[in-house]
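Novice: Sequence and predicted model, in that order:
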Amino acid sequence: MTRRVGFLVFDAVTLLDVSGPLEVFHQAARLGHPCTTLLISPHGGPVTTSNGVALAATAAPHDVGPLDTLVIAGADHLADPGPESPLLAVADTLAGQARRVASVCTGAFVLAGLGLLDGRRATTHWRHARELARRHPRVRVEPDALHIRDGRYHTSAGISAGIDLALALVEHDHGPDTARDIARELVVFMQRPGGQSQFSTALATPPARGDLLRTLTAAVLADPAADHSLPAMASAAAVSTRHLTRLFHTELHTTPARWVERVRLDRARQLLLDGHSITSAARHSGLGSDETLRRAFARHLGTTPTAYRRRFGTTRTTAP
């Protein structure tokens, strides 16, 4: 069976959001899994990407027909000011004709704008995760994930994460051996060691809606190493520990302890990149001990503090 994969593109689209996943599907076809890829734009014809490269001969939506997979690429303007009505209408039509629907980077704003992500888990570029959560509060935004599947909808993080998403789709269709062969051919990780939060220095959680929790979380962000135990925070907010826990669940979809740990982990990552030792990063972030820091890295990022600093502290290759 030949699978038909359509990419929804438009003027100012991010080229790598398109070319990265497209190459993964091309490699799947080269390995003997028939796949037809096509570029679709709201009006057909040429499209100019954000870096000026032209995508020629895109198909008009009425010429497409049913798709196995629809991939909606991203662009900066999809987050600000947001997708325009004609693009939303085209995406809605194409999504209704596809077996599964995926977005790369800010393409998630298109799916969210159509209400297709309501009540679902989703991700996007870490820089825009907070805005996606603010604009679409019914979407359960997870800013640290590289890609997420919820039902027939798949969303991925920023730009190059579209390759990770496409590899996951290929693995689902054709098995891990095919995905591994493609990853090897493209010289990329089959599964990256750690989450998207490696690339941000800000905690990208949805903002608290209420003044009480907003004031409390601001205090934690300002000084992560202070005493932020549940009793201490409840006392500072003049509420019971049970009520504070309920607020965290309702507004931030997590527990107070887990949220504080993520804030401290975010601070520890930045301290490591700034040259602090593991012991110093643990102490100044509020995580306390080397072992606590290592456990937090393993739990949330799937890597170690040493490996994280080695991978993201510099782009230089270590001399032999």
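Specialist: The structure has been received and is ready for your questions.
Novice: CA atoms for contacts and neighbours, from now on please.
Specialist: Fine.
Novice: Grab the nearest non-local neighbour of M1.
Specialist: Spatial nearest neighbour of M1, excluding adjacent residues (CA to CA, 6 or more residues apart in numbering): P34 at 6.8 Å.
Novice: how close does the one you found sit to A282?
Specialist: 51 Å (CA to CA, to the nearest Å).
Novice: Who has more neighbours out of these two?
Specialist: A282 (26 against 14; other CA atoms under 10 Å).
Novice: tell me which element that one is part of?
Specialist: Element membership for A282, per DSSP states H and E: helix 278-285.
Novice: other SSEs contacting that helix?
Specialist: For helix 278-285, the elements it packs on are helix 256-273, helix 290-301, judged by 3 or more CA pairs under 8 Å, 6 or more residues apart in numbering; DSSP states H and E.
Novice: Would you mind finding the most buried of the ones you listed?
Specialist: Across those, averaging neighbours per residue (mean count of other CA atoms under 10 Å) puts helix 256-273 on top, at a mean of 21.
Novice: from the chain's centre, how far out does that one sit?
Specialist: With CA atoms, centre = their mean, to the nearest Å as the basis, helix 256-273 stands 18 Å off its chain's centre.
Novice: circling back: got JSON lines for the helices and strands packed on helix 278-285, with distance to T178 too?
Specialist: JSON lines is the format used below for the helices and strands packed on helix 278-285 (distance: least, CA to CA, whole Å):
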{"stretch": "helix 256-273", "distance to T178": "34"}
{"stretch": "helix 290-301", "distance to T178": "26"}
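Novice: What is the three-state secondary structure of R242?
Specialist: helix (DSSP: H, G, I helix; E, B strand; the rest coil).
Novice: Apologies, that question was intended for A219.
Specialist: Once three-state DSSP is applied, A219 turns out helix.
Novice: Spit out the contact partners of L67.
Specialist: R3, R4, V5, G6, L94, Q97, A98, R99 (CA atoms under 8 Å, 6 or more residues apart in numbering).
Novice: again, only using 10 Å
Specialist: 3-6, 36-38, 94-101 (CA atoms under 10 Å, 6 or more residues apart in numbering).
Novice: Emit the ChimeraX select command for whichever of those residues are buried.
Specialist: Here is the ChimeraX command that selects the buried residues among the contacts of L67 (16 or more other CA atoms under 10 Å):
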select :3,4,5,6,37,38,94,95,97,98,100,101
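Novice: which among the contacts of L67 gets closest to P176?
Specialist: For those, the closest approach to P176 (CA to CA) belongs to R3, at 17.8 Å.
Novice: Hmm, the closest one is touching L38, no?
Specialist: No - R3 lies out of contact with L38 (CA atoms under 10 Å); the separation is 11.1 Å.
Novice: here's the one I want to compare it with:
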Amino acid sequence: MTMTRRVGLVICPDFDFMGLAVTSPFMVANRYAGEAAYDVHVLSERGGPIRAGLGVEVTSEPLADSPPFDTLLVAAGITIPQTSPDFAARLRAAAGAARRVAGLCLGAFTLADAGLLDGRRATTHWHFAPQFRARYPACHLDIDKIYVVDGPFWTSAGMSAAIDLAVAMIERDHGRDLAHKVARGLVMERRRAGGQAQHSAFLEFDARTDRIQAVLAYARRNLRLPLTTEALAAVACLSPRQFTRLFRAETGTSPAKAVETLRLEAARLMLEQSRLPIEEVAQEAGFANRERMRRSFLRAHGEVPRRIRNGAGPLAVP
């Protein structure tokens, strides 16, 4: 690596501090690369101190006075940002000189206000999907993804998804090995591909104790195994009866139903992001056969695996 890529994070007034976390993957990449792969700057419309939503001020450089950036990221707060015509014009000019531009969470509203997402696919936080669709009918909103890439424009869902987006950018720039090192350095539980749904089954279960969390993690890592109640109870070091009672108390569902949900989530991701034969997807996700997986999808989502694959469209090209 010999080229240093300039990265500019544009923060809006009342921005959420989580938005600053997107700079961490680039800084960690510099450490593992052993050189300045990225030169990161914090920007705002006019520069100077910008007040975050929690009241702390962050010093920023003016967007208009900065040299061109390779990558431009836009972070907002936890409410829909207000984009002035002047800011929209500055952002359009800066975006025109950048190789790629990203709207992080509600930062997608700022890009759309600047007219940068017209005719493109994008995503944003699921809670604000109705407002986004109403305000920007020319943008094709895909709310079931944690991040979306359409040409030079990237958008992410909630703020934590911006970390996944940044690691994906690093992989495109420098390859899988460096991206993997960055993910490990950030202690990410796993790298999430952009096609993953915003709602995680693992999070929905919301187990309170390490014992049940460990069982769920074991199940997700070993979906091809039978994963009977007896096998999971052994992982928890409990009798099947004790385990079933505790599992239901913490997750609100049975072990068998939880395993099916994890398998459906894994299968859906493979259907959307790979071209594995559907029979092989069924085996990888732990379903006995293709027909059993089809019935599970119909029961849970009202649609068959083939329709999910067809709806995913062509795979993104790195």
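Specialist: Right, received. Where do you want to start? Owing to the predicted nature of the structure, the values given are computational and were not obtained by experimental measurement.
Novice: Skip the chain neighbours and tell me the closest residue to R267 of structure 1.
Specialist: Per CA to CA, 6+ apart, closest to R267 of structure 1 is S285, 5.6 Å.
Novice: Can you give me the neighbour number for that neighbour?
Specialist: The burial count for S285 of structure 1: 23, using other CA under 10 Å.
Novice: Kindly state which residue of structure 2 is aligned to it.
Specialist: Using TM-score structural alignment, S285 of structure 1 lacks an equivalent in structure 2.
Novice: Please tell me I have it right and S285 of structure 1 contacts S277.
Specialist: No - the pair S285 of structure 1 / S277 is not scored as a contact, 11.8 Å apart, by CA under 10 Å.
Novice: Structure 1: helices as residue ranges?
Specialist: Here structure 1 has its helices, by DSSP state H, at 15-30, 76-79, 85-96, 108-113, 126-135, 161-174, 176-186, 211-222, 230-237, 241-247, 256-273, 278-285, 290-301, 305-312.
Novice: Can you say which of these is nearest to I148 of structure 1?
Specialist: Closest to I148 of structure 1 of these is helix 161-174 (CA to CA; 8.2 Å).
Novice: So which bits of that closest one are buried?
Specialist: Buried residues in helix 161-174 of structure 1, counted by 16+ other CA under 10 Å: A161, G162, I163, D164, L165, A166, L167, A168, L169, V170, E171.
Novice: can you check stretch 292-311 of structure 2 too?
Specialist: M293, R294, S296, F297, V304, P305, I308, R309.
Novice: Keep only those of these that are in strands.
Specialist: Residues of these located in strands (DSSP state E): none.
Novice: Tell me which of those fall in helices.
Specialist: Of the buried residues of stretch 292-311 of structure 2, the ones assigned to helices by DSSP H are M293, R294, S296, F297, P305, I308, R309.
Novice: now, the most widely separated pair of these?
Specialist: The span of those, defined through CA to CA, is set by S296 and R309 at 15.5 Å.
Novice: and the alignment partner in structure 2 of V13 of structure 1, what is it in contact with?
Specialist: Under the alignment (TM-score structural alignment), V13 of structure 1 pairs with F15 in structure 2. The neighbours of F15 of structure 2, taking CA under 10 Å, 6+ apart as the test, are 50-55, 74-79, 81, 106-107.
Novice: and with 8 Å instead?
Specialist: R51, A52, G53, A75, A76, G77, I78.
Novice: mind checking what the residue nearest to M1 of structure 1 lines up with in structure 2?
Specialist: In structure 2, the residue paired with P34 of structure 1 is A37, using TM-score structural alignment.
Novice: sorry, back to before: how much space is there between the closest residue to the match of V13 of structure 1 other than its chain neighbours and E250 of structure 2?
Specialist: Nearest residue to F15 of structure 2, sequence neighbours excluded (CA to CA, 6+ apart): G77, at 3.8 Å. Shown here: G77 of structure 2 relative to E250 of structure 2, a distance of 32 Å by CA to CA.
Novice: likewise E265 of structure 2?
Specialist: From E265 of structure 2 to E250 of structure 2 the distance is 20 Å (CA to CA).
Novice: surely P193 of structure 1 meets P305?
Specialist: No - between P193 of structure 1 and P305 there is no contact under CA atoms under 8 Å: 11.9 Å.
Novice: who has more neighbours, these two?
Specialist: Counted by other CA under 10 Å, P193 of structure 1 and P305 do not tie: P305 has more neighbours, with 22 against 15.
Novice: tell me the contacts of the aligned partner of P61 of structure 1 in structure 2?
Specialist: In structure 2, the residue equivalent to P61 of structure 1 is L63, according to TM-score structural alignment. Contact analysis of L63 of structure 2 by CA under 8 Å, 6+ apart lists V10, L43, S44, E45, R46, G47, R90, L91, A94.
Novice: farthest pair in those?
Specialist: G47 and A94 (14.3 Å).
Novice: returning to what we had before: can you tell me which of the contacts of L63 of structure 2 are buried?
Specialist: Buried subset of the contacts of L63 of structure 2 (neighbour count, 16+ other CA under 10 Å): V10, L43, S44, E45, G47, R90, L91, A94.
Novice: now, among those residues, which is nearest to S156 of structure 2?
Specialist: Nearest to S156 of structure 2 out of the buried ones among the contacts of L63 of structure 2 is V10 (CA to CA; 14.9 Å).
Novice: Aligned to R152 of structure 1, what sits in structure 2?
Specialist: Superposed on structure 2 with TM-score structural alignment, R152 of structure 1 falls opposite P152.
Novice: scratch that, R262 of structure 1 is what I was asking about
Specialist: Alignment note: R262 of structure 1 maps to a gap in structure 2; criterion TM-score structural alignment.
Novice: ok, now T217 of structure 1?
Specialist: Matched to structure 2 by TM-score structural alignment, T217 of structure 1 sits unpaired.
Novice: And T217 of structure 1, how far from Q196 of structure 1?
Specialist: Separation of T217 of structure 1 from Q196 of structure 1 (CA to CA) stands at 22 Å.
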